[in-house]
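Participant: Need coordinates for the following:
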Amino acid sequence: MTTTQFNRRNFLSASAALAGGAMAGSALLPGAANAAPAAARDKVRLGLIGTGMRGQVLLAELVRRDDVEVVALCDIEPIMLKHALGQVEKAGKPRPRTYGEDRDQKAYKRMLDAGGLDGVIIATPWEFHAPMAIAAMQAKIPVGCEVVAGITLQDHWDVLNTQLKTGTPYMLLENVCYRRDVMAALQMVRAGLFGELLHLQGGYQHDLRAVKFNSGNPAKPYGGGVEFGEKGWSEAHWRTQHSVERNGELYPSHGIGPCAMYTNINRGNRFTRINAFATKARGLHDYIVKQPGGAQHANAKVKFKLGDIVTTTLACENGETIILQHDTSLPRPYSLGFRVQGTDGLWMDLNNSIHIEGVSKPHQWDDFKAYQDKYDHPVWRKYAAQAEGAGHGGMDFFVIHAFVEALKANAPMPIDIYDAVTWSAITPLSEQSIAANFQTLDFPDFTGGQWKSRKPIFALDGKY
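Facilitator: Modelled structure (predicted):
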């Protein structure tokens, strides 16, 4: 799904929202107050809002499952909707209802109002996630939402309070939590291999210049030009505008999701303080002017606000620190930059190495492969064959599998509403910190104190 205009409320209103979520502290569990018990089921009927490049990847996972019936598709870009219908047809599944051919921005509401859905997956541009999730939860339709729960801090309180009021399940579809080495490291953390955790790092370090700019040709969504916005296609149509208007950690969940699971955030631990720093912005302008004809293109005059590298630091209640880095505007290989360090050793994914005191030779790295094999998570041991060929090295299979299985079992979502808003709120808080000359801010407690008694539930066994 695309948008022709990026209307964003001023993020400076976030400071007022720090105190605006008092309602959230009243619930004992996510949505417990009004959640109606439901029986387990063998199959679920799902709708998909957003059939663009990301939506089609998720759709591929849905249509190959026998326990999912895709009954509705919604997108306001007819080309993408047609592609999605082709995926369903090729899989030999019944044709779903479609919404949005008329380019009506509210087509998703018609889909929700039509009913007949056991859940909905939202894979639209970021600015639509909060209103669409809120509308679905108000319609009592469980939500699996792609990463970025909202834009402003108030968006996050609104999504949370809607979930608590309606009791409708909500899961953030953060796939990196299911990366094979990340899950093996989780097993190591839980086994105490690193000792007491002290410091973690992660981030989104990915050259997205050919994602943020293209020629506008629907057949070539990546690179080949310097267009974005009205003349861009796919993510260049909407995502690049965030780099024009915003300066912060725009995509935190890939890095913070695993780090939060390692440190039991919202389940015995919480973020307490946050600050962020940003470099000057050079990368996107340089990319434009180096392309054929780019120096004379109108976009060469665009002033990008997003610093090329944004570094965010978080302090935790239990004494750990976490550093995130957002680096998407410069030439570089892909890396999420994970580092998990405790009193007895550390793992770093960049060099695929580990060091454990008393096991490793002093001052030397060991290859991670033997450790990953030993601590391979049960879900990977069980489902690796089924995940073969799935998007992002199999991660997309696992995140969809978790959502579907939890939905079928009427079980708590493994990445729940508190995880979603806590991880995603890093973005508006980092924006606020940078705008205030890199000020350190208090991090809001979205759980209302429940983090003290909540217990870890993510990937505790081989189910999902």
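
Participant: C-alpha from now on. contacts and neighbour counts both.
Facilitator: Fine.

Participant: who are the neighbours in contact with Q87?
Facilitator: Shown in contact with Q87 (C-alpha atoms under 8 Å, 6 or more residues apart in numbering): 56, 59-60, 63.

Participant: For it, what is the enclosing helix or strand?
Facilitator: helix 78-90 (DSSP states H and E).

Participant: can you count the residues close to the residue nearest to M188 when sequence neighbours are not counted?
Facilitator: Spatial nearest neighbour of M188, excluding adjacent residues (C-alpha to C-alpha, 6 or more residues apart in numbering): Y375 at 6.6 Å. Residues lying near Y375 (other C-alpha atoms under 10 Å) number 17.

Participant: let's see this one next to it:
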Amino acid sequence: MDSNRRDFLKKASLLSGVAISLPSINQDAFGAAPRFNMSGYAAPKIDKVRVAVIGLGMRGPGAVDRLSYIDGAEIVALCDKHPERVAKAQKILTNKGLPEAKSYSGEDGWQALLKEMELDLVYICTPWSYHAPMSIAAMKAGAHAACEVPIGLTVKECWDVVKTSEETKKHCMMLENCCYDFFEMLTLNMVRQGMFGELVHAEGAYIHDLLELNFNKNGYDNMWRLRENIKMNGNLYPTHGIGPIAQCLNINRGDRMTHLVAMQSNDFMMADRARELAAEDSFYQQFVGKKYRGNMDTTLIKTEKGKTMMVQHDVTSPRPYSRIHLLSGTKGFAQKYPKEGIAFGHSFVKEEQLKELYEKYTPELIRFIGEKAKAVGGHGGMDFMMDWRLIDCLRNGLPLDQDVYDGASWSVIVPLSCESVAKNSRTVTIPDFTRGAWRSNKPHDLTLNGGGNTGIRPKISKDQKNQLKVD
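Facilitator: From the prediction side, this is the model:
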């Protein structure tokens, strides 16, 4: 027996009976490559942003409507698997006197669109499984990508989106609209001004009773969202909750998330609902006997600087809607849901004081476009403010408020929470998609930062109806 084999057997015997900890798939194996830092990157100015909207089911029509109001944004292509949806979205444009966009449909229509059209921005509103492939293809085709949440469902997808953005120098913004809600932006500005001192802990959530919508035949196309609740067992929709608090904690811009643990209840509702529906309609028999995601997922996250975050997900329980949005600092506290409140001690400030804080700390972006955003709509105006700001940044050559690292790090909570739940709430490492650049990346600017040259058309007809959709 040679000495190398003897050494190997000797070492192996020492490890006998010892649990060997192998690196999880979430480690940086996919990220060890030269790159260009997209944080703070300002792409060349685009005078008129040629936009294609892909996915015209739940979210897409509202995006078409909102974008149609923004000067400098021209919707040049519309695409959906179902041609009747494309035709319906065309009417949103023609009813406003705007020209029809080029139509694409069918399972592979989006690929033909990217091959044939010269585009500046691809706006993606499709089911989750398409998000990463479409974002990557859009950037490789020479366009910036704006994609609904989450931007990827696996760690590898998140890495691939990041690497493609760096290689192409094309923006990839995840459309996290909750970062543009009014209280969230107010508290972010207050954090920037030091009003809460050093933030220590933050909480976010997506608690929204979607049980009946998920089981509705006429809801999500081919019941895709219900199927995702069967395939994955974790926090499937973390970005609404984590996006605003991650910005407050300067995640990827001075701090980073290092690890998480996720604990989840069993399912006490979805399997029962499937059986109830199947007893009345054989269509639902396909969903009987499946193992569904648990009702409530609670994910705890720690940052490099020792801050903590809690993110919850529950879309089945009969309880009031809540995204929580809680900030706890050394000098103050803020909380949204069930109502907005700010405190600098044991008690919340009174309504009059809260109004004064709004007057003093409302960011410039809201002062400039907030009332018009409310008039156009989209979850109270935050959707339109997000879209307007995106176009404004592209037209004026400004860095985006949310870059590809934000999209990847907020989305990767989906697979990592599933991994932790599967391992009986074991700790899981969160990749550093910035590869160390978080130490020097600067927090995004809350001012218009030289923008403001774009705006919506000045008149909105009185009968304009907001195209709000449940997401």
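
Participant: sorry, back to before: tell me the counterpart of the residue nearest to M188 of the first structure in the second structure.
Facilitator: If you follow Y375 of the first structure across to the second structure using TM-score structural alignment, you land on Y361.

Participant: Roughly how far does that match sit from E340 of the second structure?
Facilitator: 15 Å (C-alpha to C-alpha, to the nearest Å).

Participant: thinking again about what came up before, can I assume the residue nearest to M188 of the first structure is in contact with A184?
Facilitator: Yes: contact criterion C-alpha atoms under 8 Å: Y375 of the first structure and A184 qualify, at 5.1 Å.

Participant: before we move on, what SS does M23 of the first structure have?
Facilitator: Classification of M23 of the first structure by DSSP: H, G, I helix; E, B strand; the rest coil places it in helix.

Participant: For it, list the residues it contacts.
Facilitator: M23 of the first structure makes contacts with N161, as judged by C-alpha under 8 Å, 6+ apart.

Participant: Show me what it lines up with in the second structure.
Facilitator: Aligned partner of M23 of the first structure by TM-score structural alignment: A32.

Participant: The helix holding Q87 of the first structure vs the second structure, average offset?
Facilitator: Here the mean offset of helix 78-90 of the first structure against the second structure after fitting is 1.3 Å, by mean C-alpha distance after the TM-score superposition for the first structure.

Participant: how about that helix, which residues of the second structure does it hit?
Facilitator: Going by TM-score structural alignment: helix 78-90 of the first structure matches residues 83-95.

Participant: ok so, going back, among the contacts of Q87 of the first structure, which are located in helices?
Facilitator: 56, 59-60, 63 (DSSP state H).

Participant: most neighbours, which of those residues?
Facilitator: For these, counting by other C-alpha under 10 Å, the largest number of neighbours falls to L59: 23 neighbours.

Participant: Now do the SS call for H355 of the first structure.
Facilitator: From three-state DSSP, the assignment for H355 of the first structure is strand.

Participant: State the number of residues packed around it.
Facilitator: There are 22 residues near H355 of the first structure, going by other C-alpha under 10 Å.

Participant: can you give me the offset of the match of helix 78-90 of the first structure from its chain's centre?
Facilitator: 26 Å (C-alpha atoms, centre = their mean, to the nearest Å).
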